[in-house]
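Undergrad: Based on what follows, work out the 3D shape:
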Amino acid sequence: MQDWVDHVIWWQVYPLGFVGAEAEAVDRTEHRLDRIEGWFDYLLELGCNGLALGPVFASETHGYDTVDHLRVDSRLGTDSDMDALIGAARAKGIRVLLDGVFNHVGRSHPQFVRAEQDGPDSDAGRWFRWKDGRPRTFEGHDLLVELNHDEPAVQEHVTEVMTHWLDRGVDGWRLDAAYAVSPAFWAAVLPRVREAHPDAWIVGEMIHGDYASYVQESGLDAITQYELWKATWSALKDANFFEFAHALGRHDELLPTFVPATFVGNHDVTRIASTLDDDDADIAAALLFFVAGTPTVYYGDEQGFRGIKEERVGGDDDIRPEFPATPDDLAPYGWPHYRRHQALIAMRRRFPWLHRAHAEVSGLENTAITLTATDGTTTLVLSANIGDAPVPRPAGDIVAAADGVENDLRPHSWAVTVRP
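TA: The predicted structure follows:
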C-alpha cells in the first residue's frame, strides 16, 4: 500500500463547472485550468493536500462522454496547461487524481465513428458492446456507448491512457462507473500500469455490490464508500443514528481488506447542506473525518454550498457550479463552515492513525451517538447530538467541536475529545 495515501485528504473539483466552461464542446481553446491553480493556497489552508479532478479530457458535453482520453478538453485548455497545473501542484506538495471514464465513451469518439461505419464485427466494432445490431448504451444514456472490456485492444488502450498521464505526473485515478466493469478487466490492466507506477492509487466508483470482493478480484486499492455516505445523511435527516451505527459496522469489516474512499458530497449527489440544516451538515463532516477512510471534500461543501441534483437534462448543473475568481469573492456566511472543516482536518493531521482505525460505537440513541477510536496509546471520542435538548459531553480535552460547546453538547452539535 502506498504510504502517502495514509495522509492524503482530497479536495474534489468538477473542472468544467468550476471554471465556468460552456455546456458543450467548442471549436476553440480556452485556457482556464489556471483558475484551479489559483485556489491551491485555499486548498492547503483548508488542510487538504490532494486535488481530485473530475473529467479533463476532450468530450462532447459534461466530460463523461469522452472522445479523446489523451487530449485535454479545449474548454479547459491544452496539454501544456495540464502539465503546468500538475507541475504547480507538485511544487506545493499537492497530489493529483484524475477521473478515468473507461466504461463508456461519447458517440463522437473516433473509434465509435469507425465502428458504426464498419459494423460490429470490424476491428473498431469489437471495441464496443452490441445488442441486436445496435450499440449498448450506459444506463439508458443514449449518448454514452459501452466499451467491450473483453476486447484486448480496449485493455491496451486503457493501459496506455492510464500510464500516459501517470508518466506526466499525476498520482492516481478514480475509475468512473467501476461497478459496471468486470473486475477481471482491471486485473488484466492494473498490473501493467503498476509496472511503471507502483505508487499510483487507484480507486473505483462503486455505488453498490460486494466492495471487498471487487477490490480483491480487481486489484484496485479502494472503492468509493456509498453505503456509509447514504447512512450518514439519512441517519441525520431521520434522527436515526442506529442506521449509521449499522453501516459503520459494515464499514469497519472492510478495513482488513482495504481502506475505502469516504465522502459526504460529490459531483453526482445533492449537496449535504441542501439535505440537512447547517449544524447537521457539520456533524456529517465530523463523522467523515473521525471514521476510517481516505476522505474527500467536494468543492464548496466546506463553505456550506447548496445544490439539488435533478433527474433531467442539465440536472447536475446546480451541484457543479462555477467557483468565483478568488477566495475573497466567496460569501461571508460560508467561512464558519470552512473553519470547522479546518479544525476537523487538523485533528486528522494530529492523529493520522484515524485513517485506518476502527471506530467503536460506545453510546447510541436515536438522536445521539458516541464513537471511540484508539491507536493503543491515545483514545479519541466523538460525540454528536441531533436531539432538541442538551446532553452531557464526554470528559476530556476538546480537540475540535461545534461552536458553543463546553460541558454539554447543545442540540445539533458535536465534539471530539481526548479521553483523560
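
Undergrad: alpha carbons only for contacts and neighbour counts from here, please
TA: Noted.

Undergrad: which stretches of the chain form helices?
TA: Under the criterion DSSP state H, the chain carries helices at the ranges 15-18, 34-37, 40-46, 79-91, 110-118, 152-167, 183-196, 211-218, 226-238, 241-254, 272-275, 278-290, 335-350.

Undergrad: Including mean neighbour count and distance to residue 409, could these go into CSV?
TA: Output for these, formatted as CSV (neighbours: other CA atoms under 10 Å; distance: least, CA to CA, whole Å):
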stretch, mean neighbour count, distance to residue 409
helix 15-18, 23, 37
helix 34-37, 17, 38
helix 40-46, 16, 25
helix 79-91, 16, 40
helix 110-118, 16, 58
helix 152-167, 17, 47
helix 183-196, 17, 46
helix 211-218, 18, 35
helix 226-238, 20, 16
helix 241-254, 18, 16
helix 272-275, 20, 21
helix 278-290, 23, 12
helix 335-350, 19, 16
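
Undergrad: compare with the first, here's sequence two:
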Amino acid sequence: MSSSHSAPTTASPSAPHRPDWVPDAVFYQIFPDRWARAGGPDPDLQPWGAPPDRDRFQGGDLIGITEHLDHLADLGVTALYLTPVFAAGTNHRYDTEDYFRIDPMLGDDANFDKLVGQAHERDIRIVLDAVFHHCGYGHPAFQDVLRRGPESPYANWFFVDSYPVSADPEPTYRTCSGCWYLPKLNVDHPALRAHLFDAVRHWTTRGIDGWRLDVPYMMENPGFWAEFRQVVREINPDAYIVAEVWEPAGEWTTGRTSDAAMNYQLRDALLDFLVDRRTGAGTLAARTAEIDREVGADAAGHMLNLLDSHDTARLRTVCGGEPELTRLSLATLFALRGAPMVYYGDEVGMAGLNDPECRGAMQWDRARWDTTTLDQVTALIRLRRGSVALRRGDQLVTAVTDDVVRIDRHHPDQQVAVLVNRANHPAHVAIDPAGVDLATGAAVPAGSVAVPARGAVFVDTTRR
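TA: This is a model prediction of the structure:
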C-alpha cells in the first residue's frame, strides 16, 4: 500500500494573501466563439454546430453567454473562466490587436458590463485571459513597425532580428512557438509595460474577479508578472491570479507572481490511473503527494484542477466515449483538493479530439444531451459546495488495492472518505467509523462498503 499525506492548508503568518473564495469555487471554462450566439444567421459564419475549423468563426458572443447564465447557475458553477475576449483576428483570440477593446464579433463594453453584472447577481465570478507574452500580427504597434521599420516608436516593443520586418518565408522577429502571426512582446520596454498594465487596470476596474496568465513560463523576466500582480491587487485585493503551467508548478505558487496554477500535472496523474491504466492506485497516491510538495500547502487549495480544456482533447473522447468512465473521472476530480473546473459541454457529454475538434459549438439541443452526466455533474457540484471537508479539508490519498484509491479529506468540522474504483467489477472496502453517504443520505455502517464498478462513493465519516 502506498499513501501520501499533505500538510494542512492553513497559511502561515508570512504567507502571501490569496483570495479566500477560490477553495470554495467551482469553475467553468468557456471558449467564447463556440458557447452561444445571440445573433441570427450570418453567411460569413460557419453554421452553429458545424465541424469546428481553426480558421473560421461560429459567432458566439457575450450576449449569448449572458442569456445562458442560468445554465451555469443551475449547474451550481461559481466562477467562469473565459478565453480571450479582446479584439483579435482569429476565433481563439490569442492574437490580441487591441487590449482595450472587446472584440466586435463578441460585442461591446455595454455587453461586457452586462455579462459581469448579471454573472455577479448569480454569484458567479469572471476570470479573463491575460495574453501578454505576445500580441497579434494586426496589432497597430506591430503594423507600424512593419511600415516604418526601425524608425517606428514601437520598434523596441518587439524582438526584431532584421529589417525590413517580414513573415515570409520565415519571420524576421521573435514569435510565440514559431507562429508568424504572434509576435513576441518585449515586456521590459517601459512604454509597452505601461500600455499593458493600463489595460490590466482598465478591465480589473470594470469588475472582473481574476486573470489566467497565458504561457507565463515563456516570459524571460518573471518580474513582469510580479508587477502585474501588484497592479491587479491594488484594485482588487481578492482577485485570483492563476498561471497556465503544464509542468511542475512550484515556481508559480509562491504568491510572488500568481496565487496558483492550472493543475495539468494532476490531470496527467488522474488520466494515467483512471483511463489509460498505465499506473496503479499506489502511483496515483505518490503523484498527488509529489504535486502537493511541489505546490506547497498554502497554495494547494487554490490550484485550478481540470481534466480537459481548449488545449486538449475532450474528456469524453479521452475516455474512449465511455460515459461511466467520464463520470468517474469527474467524481475523482471533485474529491481532490483544489478548485475543480468543468470545460464547457462536458456536462452534457460533448466529445472531440484536440484542437480544433475540442472547440466545437456548445450543444444546446437538449434532446441530444447526456442527461445522466448532466445530473451527475450537478450533483457533484452540489455535494462539493455542501461539504466543507471537500472544499477546504486536508488530503490523505491511499491505495486500497491497485484498482481502488481512497481519498480522505479532513477538516475540523467534517471528515469525508471518497472511495474510487476503476475496476470493471464492484469492490468492497473496509471503513471505520460508520458514516453517511453524502450523495444519498443513507447510513453507512462500519465495516465493508460496496463501491460500484467504475464508481465512487462519498462517505461522511465525521464522529458524532
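
Undergrad: Overlay them and tell me the TM-score.
TA: Here the superposed chains carry a TM-score of 0.89, computed using TM-score structural alignment, normalised by the length of the first structure; 404 aligned residues with a CA RMSD of 2.4 Å.

Undergrad: out of the helices of the first structure, which comes closest to residue 381 of the first structure?
TA: Nearest of those to residue 381 of the first structure, taken as CA to CA: helix 278-290 at 9.0 Å.

Undergrad: matching residues in the second structure for the closest one?
TA: Matched against the second structure by TM-score structural alignment, helix 278-290 of the first structure falls on residues 323-335.

Undergrad: mean offset of the matching stretch relative to the first structure (after superposition)
TA: Compared with the first structure after fitting, stretch 323-335 of the second structure deviates on average by 1.4 Å (mean CA distance after the TM-score superposition for the first structure).

Undergrad: Look up how far residue 171 of the first structure lies from residue 89 of the first structure.
TA: Noted for residue 89 of the first structure: a distance of 11 Å to residue 171 of the first structure, by CA to CA, to the nearest Å.

Undergrad: For these two, list the residues in contact with both.
TA: Shared contacts of residue 89 of the first structure and residue 171 (CA atoms under 8 Å, 6 or more residues apart in numbering): 95-96.

Undergrad: So which residue of the second structure lies furthest out from the middle?
TA: residue 151 (41.4 Å; CA atoms, centre = their mean).

Undergrad: And for it, nearest residue in space, chain neighbours not counted?
TA: residue 145 (7.8 Å; CA to CA, 6 or more residues apart in numbering).

Undergrad: got the contact list for whichever residue in the first structure pairs up with that neighbour?
TA: Aligned by TM-score structural alignment, residue 145 of the second structure pairs with residue 115 of the first structure. Residue 115 of the first structure is in contact with 122-127, counting by CA under 8 Å, 6+ apart.

Undergrad: what do you get for residue 73 of the first structure?
TA: Per CA under 8 Å, 6+ apart, neighbours of residue 73 of the first structure: 25, 56-59.

Undergrad: ok, 10 Å please
TA: 16, 25-26, 29-30, 55-60, 63, 66-67, 79 (CA atoms under 10 Å, 6 or more residues apart in numbering).

Undergrad: Counterpart of it over in the second structure?
TA: Match for residue 73 of the first structure (TM-score structural alignment): residue 103.

Undergrad: Relative to residue 113 of the second structure, how far out is its match?
TA: 14 Å.

Undergrad: With distance to residue 369 of the first structure as added columns, please give the helices of the first structure in TSV.
TA: Output for the helices of the first structure, formatted as TSV (distance: least, CA to CA, whole Å):
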stretch	distance to residue 369 of the first structure
helix 15-18	36
helix 34-37	38
helix 40-46	27
helix 79-91	39
helix 110-118	52
helix 152-167	42
helix 183-196	37
helix 211-218	26
helix 226-238	11
helix 241-254	7
helix 272-275	20
helix 278-290	10
helix 335-350	18
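
Undergrad: Quick one: closest of these to residue 307 of the first structure.
TA: Taking those one by one with CA to CA, helix 272-275 is closest: 6.1 Å.

Undergrad: tell me the average deviation of that closest one from the second structure after fitting.
TA: Mean for helix 272-275 of the first structure is 0.7 Å (mean CA distance after the TM-score superposition for the first structure).

Undergrad: and that helix, what does it pack onto?
TA: helix 226-238, helix 278-290 (3 or more CA pairs under 10 Å, 6 or more residues apart in numbering; DSSP states H and E).

Undergrad: 8 Å instead, please
TA: helix 226-238 (3 or more CA pairs under 8 Å, 6 or more residues apart in numbering; DSSP states H and E).
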